[in-house]
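1. Structure of the sequence below:
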Amino acid sequence: MVFKRRDRRPIWKIVLEFFWPRGGWRRAALYVKHRLRRLPDPPHRIARGIFAGVLTTFTPFYGLHFVIAATIAWIMRGNIIAALLATFFGNPLTYVPIGVVSLNTGYWLLGINKRAHAEMHGSFGRMFVDAGADLKHNFVAAFTDANMDWSRLSVFYDEVFFPYLIGGIIPGIVAGAVCYYISVPLIRAYQNRRKGAIKAKLAALRKKRQAAAEDRAKGD
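-> Predicted coordinates:
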């Protein structure tokens, strides 16, 4: 196949590069910034896409962020490529603080006593493990005579997923709005500077051609 890698990476290397990409996160961030600046769209449309991508990272729909960001950008008439690139705002270095802020905001909005629920159902990590165990058990039960049990998954939904979903709205909008208002003038300045550089190159090229034509005329 044309796009198949020649060197197959081992699993450990794939996991390592997920948490620490080749060249580091600084290089990855610079690449995303460079790509965002060079998108052929007005600054406000690119900024809307950035807003959509950043907002999406505050949702618990991991694995669907690209789809959700593209959908929100399409509804807002923003740049879809910018939305996809902006989802890199959520990465292994930022997912923990994003999750903590979203969950605590959700607990506060829904009036959930986090400490009481932790004492009743265990820690945050424990609820993740229990939900995964329920999924595994019910998958097996679908093909055997075992009874399905959704109790631990229900606890996970009530105490993690739903509070995360509700709590991520406010900080997601705030972070997206900050990125929007920062990116508009930066993208506009970059595009104007780039247009000026292109015009200067074209002017220099025309001047060079004109000088060459005058030299040929004098030679004749």
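
2. going forward, measure contacts and count neighbours with C-alpha atoms only.
-> Fine.

3. Quick check: closest non-adjacent residue to residue 176.
-> residue 51 (4.3 Å; C-alpha to C-alpha, 6 or more residues apart in numbering).

4. which ones are touching that neighbour?
-> 83, 86, 173, 176-177, 179-180 (C-alpha atoms under 8 Å, 6 or more residues apart in numbering).

5. surely residue 103 meets residue 171?
-> No: using C-alpha atoms under 8 Å, residue 103 is not in contact with residue 171, being 10.5 Å away.

6. of these two, who's got more company?
-> Counted by other C-alpha atoms under 10 Å, residue 103 and residue 171 do not tie: residue 103 has more neighbours, with 24 against 16.

7. One more, please, to line up against the first structure:
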Amino acid sequence: MLFRRRNEESAWERFRVWLWPRRSFSRSFQYFSKRILRLKATPHAIAAGVAAGIFASFFPLGLHFVVAAAVCWLIAGNLVAALLVAAVGGNPVTVPLLWGASWETGKLILQEDVAANGTPEHLSAMLHHMSFAQLWRPVLEPLAIGAVPLGVLFGLLFYGVTRWGVGVFQEKRRRRLAEKAARQQQRPGEFGGVGSAFR
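-> You can find the predicted model right below:
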């Protein structure tokens, strides 16, 4: 198969690349930024999709893609942009920061004191058994409640930045394509003029 790897990657290698990209996080960020800028949609749709992805990134993994798609549909955003941003937001570097901020904000909204050790009693046993009823009150409820205001705040911020950036990028691309079309229209006349000079 064309462009297929000579040696298949192991599960550990794929996990390591997920944790730390081969070409650094800045290169990966540039790649995803260009993918979003080059989407064929209106500035509002792309910016709304990015905002939906940012909003969903504050929610637990597994739910963030569903939340991104639902919010994207509600605000008429671009689904590809939403899922790309949600995928980037679910990386191992940002997840602890986003979840920690959501959990602390949720505890503050619910006006519940955080335990001295920072975790509820028997949390490890709850996570081992994955009991939703037991996890809801101490972990999932503050996490979900705290994710909403943070997601809205950062979603609006990224919406404004993305809409401006996409508008500038698309305007430059329109000018570049118009100039290219104008040059192509002038070339037949130029060749005709050169040919007529030799007649």
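
8. re earlier: helix or strand for the residue nearest to residue 176 of structure 1, just tell me which one.
-> helix 43-56 (DSSP states H and E).

9. downstream neighbour of that helix in the secondary structure list?
-> Downstream of helix 43-56 of structure 1, the first helix or strand assigned by DSSP H and E is helix 65-75.

10. Any idea how far that following helix is from the middle of the chain?
-> 10 Å (C-alpha atoms, centre = their mean, to the nearest Å).

11. Pull out the buried positions in that helix.
-> Of the residues in helix 65-75 of structure 1, 65-66, 68-74 count as buried by neighbour count, 16 or more other C-alpha atoms under 10 Å.

12. packing partners for that helix?
-> Helix 65-75 of structure 1 sits against helix 43-56, helix 80-86, with contacts defined as 3 or more C-alpha pairs under 8 Å, 6 or more residues apart in numbering; DSSP states H and E.

13. once aligned to structure 2, how far is the last one on average?
-> If I follow you right, that is helix 80-86 of structure 1. Mean deviation of helix 80-86 of structure 1 from its aligned counterpart in structure 2 after superposition (mean C-alpha distance after the TM-score superposition for structure 1): 1.0 Å.

14. same question, the longest one
-> Compared with structure 2 after fitting, helix 43-56 of structure 1 deviates on average by 0.5 Å (mean C-alpha distance after the TM-score superposition for structure 1).

15. In structure 2, what stretch matches that helix?
-> The aligned range for helix 43-56 of structure 1 in structure 2 is 43-56, by TM-score structural alignment.

16. Distance from the chain centre to that stretch, please.
-> Per C-alpha atoms, centre = their mean, the displacement of stretch 43-56 of structure 2 from the mean C-alpha position of its chain is 8 Å.

17. returning to that earlier point: who wins on neighbours among the contacts of residue 51 of structure 1?
-> Neighbour max across the contacts of residue 51 of structure 1 (other C-alpha under 10 Å) = residue 83, 32 neighbours.

18. how close does that one sit to residue 192 of structure 1?
-> 22 Å (C-alpha to C-alpha, to the nearest Å).
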